[in-house]
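K.L.:
need a structure here:
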Amino acid sequence: MDVKELRDQDVTQLNEQLITLRKEQFELRMQKSTSQLTDLSKLGKTKKAIAQIKTIINEKSS
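P.N.:
You can find the predicted model right below:
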């Protein structure tokens, strides 16, 4: 998702997306540990998206 689209959302929507991404990150880590994950770049992309959402939430709260 684009950062501009994330900035237009309110904090509750961002928190919902954050929860979804954390679940996805957990599933990807489990797939990696069982050698089922073929595209390892998904882990990095998910981690980056989580960081972007957390940054925007912090900006909106202050």
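
K.L.:
Going by C-alpha atoms from here, please, whenever you check contacts or count neighbours.
P.N.:
OK.

K.L.:
so who does Thr46 touch?
P.N.:
By CA atoms under 8 Å, 6 or more residues apart in numbering, Thr46 lies in contact with Leu21, Glu24, Gln25.

K.L.:
Please give the structure of this sequence too, so both can be compared:
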Amino acid sequence: MNVSELRAKDASQLNAELLELLKAQFSLRMQIATQQLSNTSQLGKVRKDIARVKTILREKAGAK
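P.N.:
Here you go, the predicted structure:
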């Protein structure tokens, strides 16, 4: 996920993206717990994407 793509979205789209990423993170955590996930680096990538989205949301909230 690219930061410039995130900055182009509005707050409602970012909230939807955040919800989708949180669901993906939960799914990955469950796969790790049941030993079904072979590539555990995916969890770190999703965590960083969540942080990016939250940062952009915070910036947009502060700009108003």
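
K.L.:
Let me see the TM-score of these two.
P.N.:
After superposition, the two chains reach a TM-score (TM-score structural alignment, normalised by the length of structure 1) of 0.98; 62 aligned residues with a CA RMSD of 0.4 Å.

K.L.:
one step back: so which of the contacts of Thr46 of structure 1 sit within helices?
P.N.:
Of the contacts of Thr46 of structure 1, the ones assigned to helices by DSSP state H are Leu21, Glu24, Gln25.

K.L.:
What is the burial count for the first one?
P.N.:
This means Leu21 of structure 1. Here the number of neighbours of Leu21 of structure 1 (other CA atoms under 10 Å) works out to 17.

K.L.:
can you count the residues close to Phe26 of structure 1?
P.N.:
Per other CA under 10 Å, the neighbour tally for Phe26 of structure 1 reads 12.

K.L.:
no, scratch that, I was asking about Ala8 of structure 2
P.N.:
Residues near Ala8 of structure 2, counting by other CA under 10 Å: 10.
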